[in-house]
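Q: sequence? don't have it. structure:
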């Protein structure tokens, strides 16, 4: 899809500005795939991507949701010799008066093809019509998922959604190619987060505009603003992992979203730092292999300090190997990470094997991991498709993965915790690739949850006063975000 993204922008299939949607909401982005009808090569290319992404689905027929998806379904039908059905929006009062056109036998399975999914209502309408004709529908495929809860809504109705791309993924790709500025990306991500489909497990969302603003057959899904939910409310969501629940609850009770990166050289310095600044933080992050003097006595003393000052221990190991190796690194060796760390980091590059091995090895039910989906260093390759693949990988380990290391809101799901490293009061870089962002930028504008501050505190003349200043700034940005939403 990456090679098509800029083309979609060029042909105006992707529009950025201010657009009123059918729901009555005003969106900073508008998706209009009718623009590709005048580009046959692009139409065929996108249709092929749709076919490939849904190859694991089992079906005998295809049906495009009227009307924009009809050319996409037609291309798939012709290219791959698949019988196609056409669902009318309304039956004619003459001729056969059929609502579904095409040859089929009741009991056959049909794949629904759609161009864009927001809340999934159009797909569900088509499912209902096809089922009334005696057809089975288990899968739908879409060119673009806006990532506003449609996939989850469809899943709750027994429909598996396959998507070529998501809107956050496209935004990331355009940003990395220099085609979209950061302000526009943040504005769209804010809109997506503020307009999520609300499942029955969330009862405190706001409703979409009145029904008369929608089509007559359109159901009104409730939506919830991820940014409007407090840390405490998010800790109660049934999809939040045990460690994320523990962390979010601690942040709410202690009123801090600061994780301290202990950028020191020795275990003695790390212990002194933890003792001094523990009351101000929610997590204490170390690189065990970068500390001199590491032994069992160190981690026992560190665990004791963490208990007294109520913070969680974060080993930034960034596991990135096959499962069996990762498990040995976690449980054994000099550092015996499993004996003291509450949370670790894992790269997505090696696939889900590392995650699954760690999940099996964890001795505590409320421990977990953060997947590194983005990095704060200049030139990082963790962008675009890689970032979205990391987010998708987490869905297979929801009880274990607490969230993501990222520099932007990589997901709108409020059950994930988003942790941003490289935070300082002054934006800039350290000359070695580290890019710094302010607490207000990270928590307020980008919508992540935890600021990781290292040298900004560790190298300060008055470390305690500086840590307290970061704690105040981070919490103020969080409360401001809640107030605005």
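A: Looks like it came in fine. Please read all numbers here as calculations on a predicted model, not as lab measurements.

Q: from here on, contacts and neighbour counts on C-alpha atoms
A: Noted.

Q: And the residue nearest the centre of this protein?
A: residue 411 (2.0 Å; C-alpha atoms, centre = their mean).

Q: Confirm it sits in a helix?
A: No. Counting by DSSP: H, G, I helix; E, B strand; the rest coil, residue 411 is not found in a helix; it is coil.

Q: Looks like it contacts residue 391 (just checking).
A: Yes. The criterion here is C-alpha atoms under 8 Å, and residue 411 meets it with residue 391 at 7.4 Å.

Q: show me the contacts for the residue nearest to the centre of the chain.
A: By C-alpha atoms under 8 Å, 6 or more residues apart in numbering, the residues touching residue 411 are 168, 391.

Q: try residue 461
A: Neighbours of residue 461 in contact, by C-alpha under 8 Å, 6+ apart: none.

Q: next one: residue 369
A: 343-346, 400-403.

Q: let's go with 10 Å and repeat that
A: Contacts for residue 369 (C-alpha atoms under 10 Å, 6 or more residues apart in numbering) come out as 241, 243-244, 314-316, 318, 342-346, 355, 358-359, 394, 397, 399-405.

Q: try this one side by side with the last:
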């Protein structure tokens, strides 16, 4: 009998595997129940599990900078692996603290570090995906997960769809084989379990993450909310400049005051992937999102190419993009499909209303259609570019351009509102400010002024 078979029998003896009829949280009646939480009371078994998982880790030949265990059962396993084999560890909280640093991810890491996830059991893969999304939202690269026990209910395929490779110590079929071989269960029980597994394959779950009593459906929205709260900023700088070197310099000056930087890559005279990577690195270091104001407005297949190919390869560096809903749902579908090829969270803002005088978007039926499209694709659409509050819930962020402390206008039809007017009268969450900062003699000081006035109004009016 090999070591792995011995471990399976030990787990059976401590009732980590139970056979009978058990109601799962999905409501299904299962002939098997697996509970590895019990191993924390058996130090030798706990260490044996960790040793076997570390062996898989070594054989996988995956390079990584740290390990993160999925809370809660995998945490002691990950702790032993990290302590015994001197591997750096991160901890993902199930909820952020409401005091102190208010971090969701604990531990030391750098942007673009590679982190491998440790989990005890995979069924649908939802816990691994949720942990991966939280880590990716902090700028970490997640490509692999190691699990002790795979229930073989399509979790591996679900994880592959999120660009995560699954490595496992044991499959349920192997466990059943060991238990039958050593007389712990009958062949009939084994076949009943296999039939249940085959008939109850899981599908990729839709994740819901709770932040500040608001239901947030995707990690890019979670990250946005976290940035706003930590930096006390709802300021998006519209950097409508034609020189990327100047934008990089500007981002260093005002990055600590903004939650998002908006650019137009197609007007840049010096665009290169090396330079845009510099800007991306600054955004991670100073904790703001990059919004490419591309205003996609074509059929699904075309926007997929515009998003991923060509000179700009927008999907590789832009956290968010702007999108016109004029072509219909196909445009969101195309972008969302393309975004799944990237190991970082991506999203979009639908353009519902514009700040220019006489805009054709000033149509009630059109705006309603935009909102319905957002609701249907809320895993990718995180909000709107708008001039008014379009929904009664906090599910979507409302980003309002044309904000200026001097609410006059320009000669080309741009209409301005003050930060307080934008939030109070127009229902804005995010203030998009451009020329007021760009034309300032002291851009950093002006950005700080807009940050302070904007977030103060946001707190008072939204009562957060």
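A: Perfect, thanks for sending it. For clarity, every value in this text was computed on a predicted model and none was experimentally measured.

Q: Would you pull the TM-score for this pair?
A: Superposed pair, TM-score by TM-score structural alignment, normalised by the length of structure 2: 0.53. Supporting alignment: 253 aligned residues with a C-alpha RMSD of 1.6 Å.

Q: how far away is the closest residue to residue 145 of structure 2 other than its chain neighbours from residue 66 of structure 2?
A: Among residues not flanking residue 145 of structure 2 along the chain, residue 117 sits closest, at 4.5 Å (C-alpha to C-alpha, 6 or more residues apart in numbering). If you measure residue 117 of structure 2 against residue 66 of structure 2 using C-alpha to C-alpha, to the nearest Å, the figure is 9 Å.

Q: swap in residue 209 of structure 2?
A: Residue 209 of structure 2 is 24 Å from residue 66 of structure 2, by C-alpha to C-alpha.

Q: rewinding a little: residue 166 of structure 1 versus the residue nearest to the centre of structure 1, what's the distance?
A: The value you get for residue 411 of structure 1 to residue 166 of structure 1, if C-alpha to C-alpha is used, is 10 Å.

Q: hmm, back to that, what residues are shared contacts of residue 411 and residue 391 of structure 1?
A: Contacts common to residue 411 of structure 1 and residue 391, judged by C-alpha under 10 Å, 6+ apart, are 403-404.

Q: quick one: residue 374 of structure 2 is in a strand?
A: No. Counting by three-state DSSP, residue 374 of structure 2 is not found in a strand; it is helix.

Q: For it, what is the corresponding residue in structure 1?
A: Aligned by TM-score structural alignment, residue 374 of structure 2 pairs with residue 394 of structure 1.

Q: Do I have it right that its match meets residue 413?
A: No. Applying C-alpha atoms under 10 Å, one finds residue 394 of structure 1 not in contact with residue 413, separated by 11.7 Å.

Q: Looking at these two, which one has more neighbours?
A: residue 394 (22 against 19; other C-alpha atoms under 10 Å).

Q: which residues sit in contact with the residue nearest to that one when sequence neighbours are not counted?
A: Spatial nearest neighbour of residue 394 of structure 1, excluding adjacent residues (C-alpha to C-alpha, 6+ apart): residue 401 at 6.1 Å. Counting by C-alpha under 10 Å, 6+ apart, residue 401 of structure 1 makes contact with 240-244, 343-346, 355, 359, 367-371, 393-395, 416-417.
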